[in-house]
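Trainee: got a structure for you, letters missing:
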């Protein structure tokens, strides 16, 4: 501050002496000095210095001096600038004394001590900051190592995980190394968790993983756990002579499974895909190649899991598997489009008659059908499977109910009070929103809800009987009846009847077929019929195709009949014609000849 005051004083004196001296230098030093004084008087950092040696009044006097002559400096008024020079010469020694007092004598010693103390504090702060940085660096390193471990390793079993497997596949492709991928699924493993608890299930997985690792280690084959009960092995072989490895693998895992859960038959399913089957000329990247191989192995595993669950199964990928998968993906996309297109006619509902012992009533089962322009008629079971896999099960069920409502109030309007309609429910459609869907669809004709019969399977009930019972009661509250479909084919049919109350049971067609020739089947159907009637449940027989079957079933007291003997599934308008003929003939079941005349299956 003292030097800048002196520099301004010299520039001012020079300007007053030389007439031609430019004012630019004077203005610059004036602005700098103004800023210096202002900073000294207002800054927090200079507060201590302002209090020392009575500095503040001295600097304020000097600052007011240059402020008072601002216009003179800007206009170059030499007379007033001369006065400014005289007054600065008075103030300058006082400012110089401030500098001298600040840097010499006791004040200087105090300042140096103050600076030394500040330096010590600064070093201490730097030391603490360094320790904090080291601590956070250690934490970061430890977390990074843990994240790295989690990224490549399964925490439960200690095996590598899916990411590690994909990396191995990528490297094998990159190195042009022939390899074969095996995906191994422990079927019905959920039973261990359900019956023995998740802790026992985790122990079983750990033991299986250890056994798998011990098998693969001598061959140098990497293995991994890719999902809950699914493992993978990457064999560096072309797959044509892999039995030297797969057979010991199956035997070893089989022994491990039997030792884990000897009282229950778990089984192995293995899907195999070879790198030689993947097209290397398609221009795919190494990652795409690796993912395609994994997809092929998964398709082969799905095929292996279609085998009976009671035995081990192995399947190797074939080209047609991918074609079928592409077909399913295409059907999924087209099904989604059909369900929202009111003008499409490829997807439709057919109605198969269900003949009742009551001549004034007639039933039918609503069956989804799809005539594809390229694939032809699509298997109804495939339609439902595709819908369930793609999350369209509930939407498909709602669409079927809408078609039933439409038929009742258009083609069948004149006779709809005589008709009961059975609708098969898929797993995803039987949920809490089903009742709201039914109420919404039949809002204008709530009385027609009493004509609906929802058919459920045994497997839908066993997961949560309490929830299922609650939903059944809610459906009955709005007038809907419930039928147990495919009765007798499951292991717990009697337990289901014991815990749940049904309005009807449908005897599976497998019991009706050959009933006239096999006494055992007759006894079973007769027993089912007698037991159901004792419980107040109506009995419906599926798969009635011959007069002998119909006669036997009538003698057993079966209440309703369904099958090709009466008619194949019909369109809504054809079913209407069927109903008119049936309702015009009373006691049709009492006349064998009239049955043959009325229900000529060749006409449908």
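Mentor: That came through fine. The structure presented is a predicted model; accordingly, all values stated were derived computationally and were not measured.
Trainee: can we go C-alpha only for contacts and neighbour counts from here?
Mentor: Fine.
Trainee: for the helix or strand hosting residue 386, packing partners?
Mentor: Per DSSP states H and E, residue 386 falls inside helix 380-389. Counting contacts by 3 or more Cα pairs under 8 Å, 6 or more residues apart in numbering; DSSP states H and E, helix 380-389 packs against helix 319-340, strand 362-372, helix 393-408.
Trainee: rebuild these as JSON lines, extending it with mean neighbour count and distance to residue 81.
Mentor: Listed next are those as JSON lines, based on neighbours: other Cα atoms under 10 Å; distance: least, Cα to Cα, whole Å:
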{"stretch": "helix 319-340", "mean neighbour count": "14", "distance to residue 81": "91"}
{"stretch": "strand 362-372", "mean neighbour count": "20", "distance to residue 81": "103"}
{"stretch": "helix 393-408", "mean neighbour count": "20", "distance to residue 81": "94"}
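Trainee: which parts of the host helix or strand of residue 167 are buried?
Mentor: Using DSSP H and E, residue 167 sits in helix 162-174. Going by neighbour count (16 or more other Cα atoms under 10 Å), the buried part of helix 162-174 is 162-166, 168-170, 172-173.
Trainee: residues touching it, excluding its own?
Mentor: With contacts defined as Cα atoms under 8 Å, 6 or more residues apart in numbering, helix 162-174 is touched by 151-153, 178-179, 222-227, 232, 234, 286-287, 289-291.
Trainee: comparison target below:
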């Protein structure tokens, strides 16, 4: 029943009430004309005023309620920030598409997650992140064609539904287009330019899954696998990924208890002066002795620690343990050497830097004997923030090394701005210098550049006498690698015959 119908009925009722009152007064033979007139006037006024009341009061209220109801209905199926379809809409779409395909149509989900956005949010706040997400969403909406549904299903996660693409190559090319669009730098009003990275997971119906839940779950599993890929970061779902995901979850749970169960320990790889063969420092390297699976390679658990945020407590443990060991050596009267400690990009965030500074303030180790190694790739992800945080660290008196130099951006413009004392040439450039003239030339150029910028240069991954000789020939300052020593326990650092100390 509409509002107008209700008002019409009210008017009829009022007329009936008026007639009844008139009959009652007439039956009682009461001469109350003034009451009769008052009632007639009141009822007439009510009937006359009803449309006005409807127009000025009731109708706006009804419209406001209908607008609110429509808004609630809209938000049930759309993301409020971007106005894209949301997870509920996606699942309904998939359910309908799968049920009506009768197994004949191919349906693919391309799941896209923006990487490191939690770190950006923690550093720059929600407003900046919202603007970045809006920019990415609009860029994808305007430039990605041939998509049946484009949805935002989580804070930093988007989904594309593509139907009737038979070739995995075509799906890969579309995914590659999406990644390329996302990676185009975005400039914000605050002056920062953000280089955004993303990971994509792909699952297919009916090849991988037969229902909407599994289809989305498998795309997510593939997307997590994509995060471990250094190039492209696009992964198709396979059954082996489910098994890997289960192992991944088990490993994550074990990793959470590893610190409290005292399952980690540190080994130390010596750094040697290339000219004198004298021990000048060590790099602290973490190892995990799993109670059931034995020694687990850092390559297998460090990326997991980064992804889950467990790298923060693990990194703090490494820092404290390395400095404790340095104290022990000093108390034992050992010749002071520089302790190099790897810092994760997750640790070098505004909300975590004070934690590092607190540990540094508590240690009696002179700051000139503490060195932090930071990967080149991390430094370039947000150059302005990196510069600010490195200056904060450098002001304490510690030295800073750029790790894996030569394999990433290797930007000289940025290098001048960072408070870096040492460059570490990546082992990938060292392992073939005996046979590859180009690698040798690159190593020589890095060393010359480092010296010009008044930096020391370390070559890591040196495994042969000839590599060591060639590096000495081009004036490399320090050498680190199996040729002099593998990573060793603390007691073995000062007891080798391969170098002096």
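Mentor: Everything's here; your move. These numbers were taken from a predicted model, which means no experiment stands behind them.
Trainee: need the TM-score between these chains.
Mentor: The pair, once superposed, lands on a TM-score of 0.74 when counted by TM-score structural alignment, normalised by the length of the second structure; 446 aligned residues with a Cα RMSD of 4.2 Å.
Trainee: circling back to that earlier point, and the helix holding residue 167 of the first structure against the second structure, how far off on average?
Mentor: In the superposition with the second structure, the aligned residues lie an average of 3.6 Å away from helix 162-174 of the first structure, counting by mean Cα distance after the TM-score superposition for the first structure.
Trainee: by contact count, what packs against the helix or strand just after that helix?
Mentor: Using DSSP H and E, the next helix or strand after helix 162-174 of the first structure towards the C-terminus is strand 180-187. With contacts taken as 3+ Cα pairs under 8 Å, 6+ apart, strand 180-187 of the first structure sits against strand 230-235, strand 267-274, helix 286-304.
Trainee: helix 162-174 and strand 180-187 of the first structure, what's the angle between them?
Mentor: 160 degrees (axes from the mean of the first three to the mean of the last three Cα atoms, to 10 degrees).
Trainee: now the helix holding residue 167 of the first structure: how far from the chain's centre is it?
Mentor: Centroid separation for helix 162-174 of the first structure versus its chain: 24 Å, with Cα atoms, centre = their mean, to the nearest Å.
Trainee: same question for stretch 402-418 of the first structure.
Mentor: Taking the mean of its C-alpha atoms, stretch 402-418 of the first structure sits 39 Å from the chain's own mean (Cα atoms, centre = their mean).
Trainee: which outside residues touch that stretch?
Mentor: Stretch 402-418 of the first structure has contacts (Cα under 8 Å, 6+ apart) with 349, 360-362, 366, 421, 441-442, 448, 572-573, 576.
Trainee: quick one: the nearest residue to residue 500 of the first structure once chain neighbours are set aside from residue 478 of the first structure, how far?
Mentor: Here the nearest residue to residue 500 of the first structure in space, its sequence neighbours aside, is residue 469; by Cα to Cα, 6 or more residues apart in numbering that works out to 6.4 Å. Note on residue 469 of the first structure: its distance to residue 478 of the first structure, by Cα to Cα, to the nearest Å, is 15 Å.
Trainee: and the end-to-end length of stretch 465-480 of the second structure?
Mentor: Note: stretch 465-480 of the second structure ends 12 Å apart using Cα to Cα.
Trainee: any buried residues in it, and which?
Mentor: Neighbour-count burial for stretch 465-480 of the second structure [16+ other Cα under 10 Å]: 467-468, 471-472, 475-480.
Trainee: can you map out the helices along the stretch 1-150 of the first structure?
Mentor: 2-17, 24-42, 47-51, 55-68, 70-75, 78-103, 105-152 (DSSP state H, counting those that start in this stretch).
Trainee: now do the buried residues in the shortest one.
Mentor: Pointing back at helix 47-51 of the first structure there. Per 16+ other Cα under 10 Å, helix 47-51 of the first structure contains these buried residues: 49-50.
Trainee: name the residues that touch that helix?
Mentor: So helix 47-51 of the first structure is contacted by 40-41, 55-56 (Cα under 8 Å, 6+ apart).
Trainee: most centrally placed residue in the first structure?
Mentor: Closest to where the C-alpha atoms of the first structure average out (Cα atoms, centre = their mean) is residue 391, at 11.1 Å.
Trainee: and the residue mapped onto that one from the second structure, how close does it get to residue 346 of the second structure?
Mentor: Aligned by TM-score structural alignment, residue 391 of the first structure pairs with residue 309 of the second structure. Between residue 309 of the second structure and residue 346 of the second structure the computed distance is 8 Å (Cα to Cα).
Trainee: and the angle from the helix or strand harbouring residue 439 of the first structure to helix 393-408?
Mentor: Residue 439 of the first structure is part of helix 433-441, with elements assigned from DSSP H and E. In terms of direction (the same axes, to 10 degrees), helix 433-441 of the first structure departs from helix 393-408 by 30 degrees.
Trainee: which parts of helix 433-441 of the first structure are buried?
Mentor: 434-435, 437-438, 441.
Trainee: against the second structure, where does whatever helix or strand comes next after it fall?
Mentor: Next along the chain after helix 433-441 of the first structure, taking DSSP H and E as the criterion, comes strand 452-456. Mapping strand 452-456 of the first structure onto the second structure (TM-score structural alignment) gives residues 370-374.
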